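Enquirer: this one's structure only:
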């Protein structure tokens, strides 16, 4: 690998996903204001934040390629965040019952040397089963998904909540679309294999 790889994220989930590629990388905290702009569409928000995170990470290094990523969950045209508590998690999952949630994940690569940025947004749709209040409460008590957008952990018992998943790459749902990342890295001259 010719250029150092940097992940501009403090997310342990993104770090675990990037480790799947078996490439050496370092991490940094991007320290970016993630507040949405007035009337900003979810896709525009995650694209802007992914670019900002990659750019913020690029200021901390003299060489390399910085990966920035951001994700939002949308149900009925409304962004839903992390529930942070049991009551909100139950409320979010009750709203999701029998519905579909779209996750938009922004991905940006920033070349520190050239300043070149490549970015994209990848959607992923989760179709929920019709869920009873008992099932929702039981799930929340078992997994405690209080710091997960949409109030579930798809890599755990959350899979029992879904009727089906729709998207290019299941890693997108966890926060880093690896198939698209591999394509962007290839264009930067970084080969995974």
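Expert: Yep, it's here. Only a predicted model underlies this, so the values are computations on that prediction, with no experimental measurement involved.

Enquirer: alpha carbons only for contacts and neighbour counts from here, please
Expert: Will do.

Enquirer: What distance do you get for the spatially most distant residue from the centre of the chain to residue 154?
Expert: The outermost residue of the chain relative to its centre, with distances by CA atoms, centre = their mean, is residue 134 at 28.7 Å. Residue 134 sits 19 Å away from residue 154, going by CA to CA, to the nearest Å.

Enquirer: now residue 133
Expert: 19 Å.

Enquirer: Then residue 70?
Expert: Residue 70 is 17 Å from residue 154, by CA to CA.

Enquirer: Those two: who's more crowded?
Expert: residue 70 (23 against 17; other CA atoms under 10 Å).

Enquirer: wait, the more buried one sits on residue 47?
Expert: Yes. Look at residue 70 against residue 47 with CA atoms under 8 Å: they come within range, at 7.5 Å.

Enquirer: got any residues that touch both of those two?
Expert: Counting by CA atoms under 8 Å, 6 or more residues apart in numbering, the residues touching both residue 70 and residue 47 are 105, 106, 107.

Enquirer: What helix or strand is the last one located in?
Expert: Under the assignment given by DSSP states H and E, the secondary-structure element containing residue 107 is strand 100-111.

Enquirer: Quick check: next helix or strand after that strand?
Expert: strand 117-128.

Enquirer: ok and that next one relative to strand 100-111, angle-wise?
Expert: 160 degrees (axes from the mean of the first three to the mean of the last three CA atoms, to 10 degrees).

Enquirer: what about versus this one:
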């Protein structure tokens, strides 16, 4: 196995916590990439482009495998960003009440030694309970999910908002598809086990 430095191209504490599950040493680097969506860009294309951009924008001084990931929430066919404040979070959750929303998470692994980048994406469905405005406001005031796609933290009290979750990898919902990542790292000669 080649001795690669593992790099997470992210400042997200959630992605860092997920990667820590694998018990492998890694460093985090803040990616330098414009994340503005292109006009009429489909969700799967957007998250894959952003994952590649994040992974390839980071520079290291040694042979590295750089992991980039990005996620969007799609409600009624429309890409929804992070709410950033209380009012937007409440509005997003009201729009999601009683509906099924889909998360698209892009994943890229860039090998700096070969200049090759693997890319893919995973989806995850969230089935929301029918929620009252009071329930939503109490949730938002407790967890303040202002920097989370979809306005919730599934790893916290957000689980109370759902009646079903559907997907291959629950880590995808939080922002880093670990099952796919392990496979990608394996093809690059990095065996997590």
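Expert: Nice, thanks for sending it over. All values reported here derive from a predicted model rather than from experimental measurement.

Enquirer: where does the residue farthest from the centre of structure 1 land in three-state SS?
Expert: helix (DSSP: H, G, I helix; E, B strand; the rest coil).

Enquirer: Report the separation between it and residue 91 of structure 1.
Expert: 13 Å.

Enquirer: Residue 116 of structure 2 pairs with which position in structure 1?
Expert: Taking TM-score structural alignment, residue 116 of structure 2 has residue 116 as its aligned residue in structure 1.

Enquirer: and the nearest residue to that match once chain neighbours are set aside, how far is that from residue 151 of structure 1?
Expert: Using CA to CA, 6 or more residues apart in numbering and skipping residues adjacent in sequence, the residue nearest residue 116 of structure 1 is residue 110, 5.8 Å away. Plainly put, residue 110 of structure 1 is 31 Å away from residue 151 of structure 1 if you go by CA to CA.

Enquirer: Other residues contacting stretch 3-13 of structure 2?
Expert: Contacts of stretch 3-13 of structure 2 (CA under 8 Å, 6+ apart): 16, 25-31, 54-55, 58, 62-69, 190.

Enquirer: Tell me the span between the first and last residue of it.
Expert: End-to-end for stretch 3-13 of structure 2, by CA to CA: 26 Å.

Enquirer: so how far is that stretch from its chain's centroid?
Expert: Taking CA atoms, centre = their mean, to the nearest Å, one finds the center of stretch 3-13 of structure 2 at 14 Å from the center of the full chain.

Enquirer: Then stretch 42-57 of structure 1?
Expert: Going by CA atoms, centre = their mean, where stretch 42-57 of structure 1 is centred and where its chain is centred differ by 11 Å.

Enquirer: Identify the residue spatially nearest to the aligned partner of residue 55 of structure 2 in structure 1, adjacent ones excluded.
Expert: Using TM-score structural alignment as the criterion, residue 55 of structure 2 maps onto residue 54 of structure 1. Leaving aside its sequence neighbours, residue 54 of structure 1 sits nearest to residue 68 (CA to CA, 6+ apart; 4.2 Å).

Enquirer: Wait, a helix at the one you found?
Expert: No. Counting by three-state DSSP, one finds residue 68 of structure 1 to be strand, located in no helix.

Enquirer: That one: neighbouring residues, count only.
Expert: If we define neighbours as other CA under 10 Å, then residue 68 of structure 1 has 28 of them.

Enquirer: Residue 77 of structure 2 too?
Expert: 11.

Enquirer: Tell me the spacing between it and residue 186 of structure 2.
Expert: Distance from residue 77 of structure 2 to residue 186 of structure 2, by CA to CA: 34 Å.

Enquirer: Kindly report the same for residue 154 of structure 2.
Expert: 28 Å.

Enquirer: repeat for residue 66 of structure 2
Expert: Taking CA to CA, one finds residue 66 of structure 2 at 14 Å from residue 186 of structure 2.

Enquirer: More neighbours: which of these two?
Expert: residue 66 (30 against 14).

Enquirer: can you tell me which residues contact the more buried one?
Expert: Residue 66 of structure 2 neighbours (CA under 8 Å, 6+ apart): 6, 7, 8, 9, 55, 56, 58, 108, 109, 110, 111, 112.

Enquirer: element containing the third one, please.
Expert: So the one you mean is residue 8 of structure 2. strand 5-9.

Enquirer: what span of structure 1 lines up against that strand?
Expert: The aligned range for strand 5-9 of structure 2 is 4-8, by TM-score structural alignment.

Enquirer: So for the longest helix out of those in structure 1, what gets flagged as buried?
Expert: Taking DSSP state H as the criterion, structure 1 has its longest helix at helix 42-58. For helix 42-58 of structure 1, the neighbour count (16 or more other CA atoms under 10 Å) marks 42-43, 45-58 as buried.

Enquirer: got the angle for that helix vs strand 100-111?
Expert: Using the same axes, to 10 degrees: helix 42-58 of structure 1 against strand 100-111 is 30 degrees.
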